[in-house]
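Student: Have a look at this prediction, sequence included:
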Amino acid sequence: MKKILLLISLSILIFSCNQSEPVPKPSTFLRTDFPEHSYREYLSPQSFRFRLSDLFMPKHFEQAKNNYSVQEIDLGPLNGTLFLYYLRIPSKDSLPEIINFANDKVDEHKIMADKIDFEQILEPSKKVYGTFFELKGNVATNFQFYLTDSSQHFLRGEVLLNCRPNYDSLRPTLQYLKADLKELVNTFEWN
């Protein structure tokens, strides 16, 4: 009788170990496949030109004042907007103040940014000078830049994506977007 009881106990133990509790899987996100980068020449209603990604579409231009305007560029499947703020520099003495304003706009995101990388832009042959900022982390804007000829023209750009800032999930999109923005900055010319 003890043998039968032991055999039944062992068989219950063995069969009960085979059943596994369901383990919840972590949430996943779909991988986004992007096309090869391709560009076209874009001539702005303001005083500049650059190569713009074929995915992007200029959508709104607003001449706010005589020396100030805003250009919105839809980022297409990247689901965001590139804002270009153009300012005709009133006097050469005001340039440091304008550059400080652009830097302050980047500094507004220091609280949420894990890291801010920047790259100086110096193209004396084209009279293009500025800084390209990449803000890493869960920030509202991952890319900002400003360009100037240091005498008449100043342009500040910032990218806003239409989603919650989740840097890890957005990293592939941001890498793709960075290549397009670098092309814009590297081919930028004043008219």
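Tutor: Okay, I see it. As the structure is a computational prediction, the values presented were derived from the model and not from experiment.

Student: from here on, contacts and neighbour counts on C-alpha atoms
Tutor: Noted.

Student: what ranges do the strands span in this protein?
Tutor: In the chain, the strands defined using DSSP state E lie at 39-43, 48-53, 57-65, 68-74, 80-88, 113-123, 128-137, 143-148, 153-161, 189-190.

Student: Show me what counts as buried in the longest one.
Tutor: What that stands for is strand 113-123. Of the residues in strand 113-123, 113, 116, 121 count as buried by neighbour count, 16 or more other C-alpha atoms under 10 Å.

Student: and the longest helix for this structure?
Tutor: The helix spanning the most residues in the chain, taking DSSP state H as the definition, is helix 167-186.

Student: let's bring in a second model and compare:
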Amino acid sequence: MKLRYVIAMITVFCIVAACKNEPIPKPKAEIRLEYPQGALATLETENFKFQYNELSKPEANKNKAYTLAYPEMNGAIFISYKKVENNIDKLIMDARRLSYEHAAKADNIVEQPYVNPEAGVYGALFEVQGNAASQSQFFVTDSVSHFLTGSVYFYTKPNYDSILPAAAYLQNDIRRIMETLRWKE
């Protein structure tokens, strides 16, 4: 009887030990953020007009400033307009200085010139890489009468890896603004 008991215990032990699954680590996953491509709408003021992403909510602020809010991304593109009054060098220098103020936190700042002689639009887009407060800055001008600046801000502590998809999406919207901008006389 003892032998039977010992054999039964060994059999139960072997069955239990054989059925035990080894834990398998799950592969690392990364979140994939995709944003829909919105239709285009036109923002028109007394000095300029451009096309913007209809998924944003435009708001007019005081002193000829505008906000294109993106609630789904918790961010916005801030745009401000100034008249050129024999101060084009100062306006351009201030726009560049504002962009390069982020250099302390940025890993890199890529300046991309923009020239559209047919529309009389000249400027630059600054792509700020790293944990800076603003991921993109831009300015455009006709060099005679009009000057427009803009910047992207997110309403959160900057973490470049996390906001990179949203920052790239808003940079494309900025490019569209620059490409479709037309001055009014």
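Tutor: Perfect, thanks for sending it. All figures in this text were calculated on a predicted structure; none of them were measured in a lab.

Student: what TM-score do we get after superposing?
Tutor: Comparison of the two superposed chains (TM-score structural alignment, normalised by the length of structure 2) gives a TM-score of 0.80, and 169 aligned residues with a C-alpha RMSD of 2.5 Å.

Student: re the thing from before, for the longest helix of structure 1, packing partners?
Tutor: Packing contacts for helix 167-186 of structure 1, counted by 3 or more C-alpha pairs under 8 Å, 6 or more residues apart in numbering; DSSP states H and E, involve strand 48-53.

Student: If you count neighbours, what's buried in the strand it packs on?
Tutor: Neighbour-count burial for strand 48-53 of structure 1 flags 49, 50, 51, 52, 53 (criterion: 16+ other C-alpha under 10 Å).

Student: one step back: and the buried residues of strand 113-123 of structure 1, which is closest to residue 98 of structure 1?
Tutor: Checking those against residue 98 of structure 1 with C-alpha to C-alpha, the nearest one is residue 121 at 16.7 Å.

Student: if I line the two up, what does the closest one land on in structure 2?
Tutor: Per TM-score structural alignment, the equivalent position to residue 121 of structure 1 in structure 2 is residue 114.

Student: In this model residue 120 seems to touch its match, though I could be wrong.
Tutor: No: Residue 114 of structure 2 lies out of contact with residue 120 (C-alpha atoms under 8 Å); the separation is 10.9 Å.

Student: Identify the nearest residue to the residue nearest in space to the middle of structure 2 in space, disregarding sequence-adjacent positions?
Tutor: Here the mean C-alpha position of structure 2 is nearest to the C-alpha of residue 167 (C-alpha atoms, centre = their mean), at a distance of 1.5 Å. Take residue 167 of structure 2 and drop its neighbours on the chain: the residue closest to it by C-alpha to C-alpha, 6 or more residues apart in numbering is residue 135, 6.3 Å away.

Student: where's the alignment partner in structure 1 of the one you found relative to residue 158 of structure 1, distance?
Tutor: Taking TM-score structural alignment as the alignment basis, one finds that residue 135 of structure 2 is matched in structure 1 by residue 142. Between residue 142 of structure 1 and residue 158 of structure 1 the computed distance is 8 Å (C-alpha to C-alpha, to the nearest Å).

Student: So which of the two has more stuff around it?
Tutor: For residue 142 of structure 1 versus residue 158, neighbours defined as other C-alpha atoms under 10 Å are more numerous around residue 142 (24 against 18).

Student: Pretty sure the more buried one sits against residue 159.
Tutor: Yes: the pair residue 142 of structure 1 and residue 159 passes the contact test of C-alpha under 8 Å, sitting 6.7 Å apart.

Student: matching residues in structure 1 for stretch 158-167 of structure 2?
Tutor: Under the alignment (TM-score structural alignment), stretch 158-167 of structure 2 falls on residues 165-174 in structure 1.

Student: Just want to check the distance between residue 91 of structure 2 and residue 134 of structure 2.
Tutor: When distance is defined by C-alpha to C-alpha, residue 91 of structure 2 is 19 Å away from residue 134 of structure 2.

Student: cool, and residue 102 of structure 2?
Tutor: From residue 102 of structure 2 over to residue 134 of structure 2 the distance is 7 Å, taken as C-alpha to C-alpha.

Student: Fine, thanks again, bye for now.
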